[in-house]
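Provide a 3D model corresponding to the input given below.
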Amino acid sequence: MRADGNGSKDFPWWLVALGAIGLVLAVVIAASDIYSQVFSTVVRGARITVFVTLVGFALASLLGLVIALMGLSGSLALRQIARFYVEVIRGVPILVLLFYIAFVGAPGLVWLINAVTAPLQQAGLMEEILVRDLSLLWRAVLALMIGYSAFIAEVFRAGILAVDEGQIEAAEALGLNRWQRFRLIVFPQAIRTILPPLGNDFVAMVKDSSLVSVLGVADITQMGKVYAAGSFRFFETYSIVAYIYLVLTVGLSLLLRRLERRMRRAGGDAS
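The predicted structure follows:
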């Protein structure tokens, strides 16, 4: 609960209302044969949705951190490369990037790998890689990783810059090297600033993972699309699809808020 300007508690009535609606829908799904059938079909794609989100976000976070550190480095060339990457990737819609990576980037990557490993292929130590060897699932993960890494890089950069410069100078005076200063001083403080927007990006990726359905990847949206096309039960199908995504995103949002409160309390106790 959040305190308002008068010091009173803001009870989460929105969560109570949302929970009541979710409970009613769960009862309807359990009691209705039609909704049960739709749910059992669509929910099969949840594993793919969760996989794409978790792997894509983990890789995007790692790449975003690298880009952020490049943007804060003392090298002019690295800073310009990082800024170029962020501005270009942020300017391309995720759906366009998904198509580009799937049908242009993936063949280019396969060609590059084959060109580099040509001597090994000629020696019989490895076989030539074909474009079809890179599945559409991994092309989708790669596209989400690249697309979100630019936004996450800016989140990391802002969080790192928010750390008091005096603490970094004090750590430098104690003889800590650049990596030690980042690991022991900068990152533990920056993560408290980074976590809320990073959590928002995570929830957004859960929703944007539905875009992989345009490649035929069997996620929740694709399973719903196929079922609706065959049964013509569009209302029931997409109501279930929306319900599943709401359960995932609201559940994640609540977990992230709980984690944020714990980190704030831990930071207050440490100070």
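
from here on, contacts and neighbour counts on C-alpha atoms
Fine.

what's the following helix or strand after the helix or strand hosting residue 112?
Per DSSP states H and E: residue 112 is located in helix 106-116. Scanning forward in sequence from helix 106-116 by DSSP H and E, the next helix or strand is helix 118-122.

tell me the buried residues in that following helix?
Going by neighbour count (16 or more other CA atoms under 10 Å), the buried part of helix 118-122 is residue 118.

then stretch 134-144?
136, 137, 138, 139, 140, 141, 142, 143, 144.

repeat for stretch 79-86
Of the residues in stretch 79-86, 79, 82, 83, 85, 86 count as buried by neighbour count, 16+ other CA under 10 Å.

isn't the second one up against residue 66?
No. Here residue 82 lies out of contact with residue 66, judged by CA atoms under 8 Å, at a distance of 9.0 Å.

please produce a markdown table containing the buried residues of stretch 79-86, extended by secondary structure and distance to residue 247.
Below are the buried residues of stretch 79-86 laid out as a markdown table (DSSP: H, G, I helix; E, B strand; the rest coil; distance: CA to CA, whole Å):
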| residue | secondary structure | distance to residue 247 |
| --- | --- | --- |
| 79 | helix | 40 |
| 82 | helix | 36 |
| 83 | helix | 36 |
| 85 | helix | 34 |
| 86 | helix | 32 |
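
run this one through as well so I can compare:
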Amino acid sequence: MNYSWNWGVLFEQTGIGSELYIHWMITGLGWLLLIGSIAWAIAMVIGTIFGIMRTLPNKTARAIGTTYVTFFRNIPLLVQLFFWFYIAPGWLTPSIQEWWYKDLSPNTSAMLSASIGLGLFTAARIVEQVRTGIESLPKGQINAAYALGFSIPQAYKEVLLPQAFRIILPPLSSELTNCFKNASVASLVGVMELISQTKTISEYTQNSLEIYTYATIIYLVFNLSLIAIMGLIERKLRVPGLIAGSQK
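Below you'll find the model as predicted:
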């Protein structure tokens, strides 16, 4: 194999002004972080709400939560992203459509569509984790809260959720890293995130091995950093006697 290695390719000129290829990689990483962060915020809010609904005594609330999980977990992520990018904007009011198509840049509108789709997809997984965390608590917890005069919202806010989230921190760590890794699929709806920029640089330079190696290292370092941070939070918040707690 007669291949000319060039590990300094990221520091070469792109031919567009004074930009270097590393600037494209940094821009792609920025879009990736933005998509992942927005999607994670959506997932945590919606996942928590529907996770609570799945544990309420009200049958209608439980049915709504179950329907959400069943729907979003059984449709491929890519299909959902295509829906939010190609179909959903057509359902907006004319004024919002004008803003969406004319005022927003194509990359920004694609980023928002990808963030919404990824957030709702990830939320369906968090619903189950929140439900599992709440149901793993002893029944005496909720009964004691009612005995103290707490309403249902107060019981969840003050008693159940603080303990449940400590229990589910390890699986939440996995979902967090998955959320940012799945953000790479946004390149298929036009977002110039890290994978898309990597492909572009590879085509421009023909140094595919080096470029994809750098992208792999970026993903690896970023996700390992997330895992380390979540591990630190888990150790700080663990409760002795619970699933995620120390037995000491």
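
from the buried residues of stretch 79-86 of the first structure, which single one is nearest residue 112 of the first structure?
Comparing the buried residues of stretch 79-86 of the first structure against residue 112 of the first structure with CA to CA places residue 85 closest, at 20.3 Å.

from residue 213 of the first structure, how far off is that closest one?
Separation of residue 85 of the first structure from residue 213 of the first structure (CA to CA, to the nearest Å) stands at 26 Å.

how about the most centrally placed residue in the second structure, what does it touch?
Closest to where the C-alpha atoms of the second structure average out (CA atoms, centre = their mean) is residue 179, at 3.1 Å. By CA atoms under 8 Å, 6 or more residues apart in numbering, the contact set of residue 179 of the second structure is 36, 39, 40, 118, 122.

what's the match for residue 158 of the first structure in the second structure?
Using TM-score structural alignment, the partner of residue 158 of the first structure in the second structure is residue 132.

its match sits in which helix or strand?
Residue 132 of the second structure belongs to helix 106-135, assigned by DSSP H and E.

and that helix, what other elements does it pack with?
Using 3 or more CA pairs under 8 Å, 6 or more residues apart in numbering; DSSP states H and E, the elements in contact with helix 106-135 of the second structure are helix 21-53, helix 59-73, helix 77-82, helix 161-167, helix 169-182.

sort out which residues of the helix or strand just after that helix are buried, please.
The first helix or strand that comes after helix 106-135 of the second structure along the chain, using DSSP H and E, is helix 139-147. Taking 16+ other CA under 10 Å as the neighbour-count basis, helix 139-147 of the second structure is seen to contain the buried residues 142, 145.

pull the residues that contact helix 139-147 of the second structure.
152, 155, 159, 160.

quick one: which of the residues you listed sit in helices?
152, 155 (DSSP state H).

show me which of the contacts of helix 139-147 of the second structure are buried.
Among those, those buried by neighbour count (16+ other CA under 10 Å) are 155, 159, 160.

excluding chain neighbours, what is closest to the equivalent of the first one over in the first structure?
For residue 155 of the second structure, the aligned residue in the first structure is residue 181 (criterion: TM-score structural alignment). Distances taken as CA to CA, 6 or more residues apart in numbering place residue 171 nearest to residue 181 of the first structure, at 6.3 Å, with adjacent residues excluded.

quick check: the alignment partner in the first structure of residue 182 of the second structure vs residue 57 of the first structure, distance?
Applying TM-score structural alignment, one finds that residue 182 of the second structure aligns to residue 208 in the first structure. For residue 208 of the first structure, the distance to residue 57 of the first structure (CA to CA) stands at 11 Å.

comparing the two, which residue is more hemmed in?
More crowded of residue 208 of the first structure and residue 57, by other CA atoms under 10 Å: residue 57, with 26 against 16.

ok, for the counterpart of that one in the second structure, nearest residue in space, not its chain neighbours?
Using TM-score structural alignment as the criterion, residue 57 of the first structure maps onto residue 40 of the second structure. Spatial nearest neighbour of residue 40 of the second structure, chain neighbours left out: residue 119 (5.9 Å); criterion: CA to CA, 6+ apart.

coming back round to it: so how far is residue 144 of the second structure from the match of residue 158 of the first structure?
20 Å.

how about residue 203 of the second structure?
When distance is defined by CA to CA, residue 203 of the second structure is 63 Å away from residue 144 of the second structure.

ok, back up a step: dump the helices and strands packed on helix 106-135 of the second structure to CSV, plus distance to residue 10 of the second structure.
Below are those laid out as CSV (distance: least, CA to CA, whole Å):
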stretch, distance to residue 10 of the second structure
helix 21-53, 5
helix 59-73, 39
helix 77-82, 30
helix 161-167, 42
helix 169-182, 22
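
and of those helices, who's closest to residue 93 of the second structure?
Of all these, the one in closest proximity to residue 93 of the second structure, counting by CA to CA, is helix 77-82 (19.7 Å).

compare the helices and strands packed on helix 106-135 of the second structure and report which one is nearest to residue 191 of the second structure.
Nearest of those (CA to CA): helix 21-53, 7.7 Å.

got a list of what the closest residue to residue 43 of the second structure other than its chain neighbours touches?
Spatially, and ignoring its direct neighbours in sequence, residue 43 of the second structure is nearest to residue 123 (3.9 Å; CA to CA, 6+ apart). With contacts defined as CA under 8 Å, 6+ apart, residue 123 of the second structure is in contact with 42, 43, 44, 45, 46, 47.

swap in 7 Å and give it another go.
Neighbouring residues of residue 123 of the second structure by CA atoms under 7 Å, 6 or more residues apart in numbering: 43, 44, 46, 47.

what's the answer for residue 198 of the second structure, then?
Neighbours of residue 198 of the second structure in contact, by CA under 7 Å, 6+ apart: 25, 211, 212, 215.

pretty sure the second one sits against residue 202.
Yep, that's residue 211 of the second structure we're talking about. Yes. Here residue 211 of the second structure reaches residue 202: they are 6.2 Å apart, a contact under CA atoms under 7 Å.
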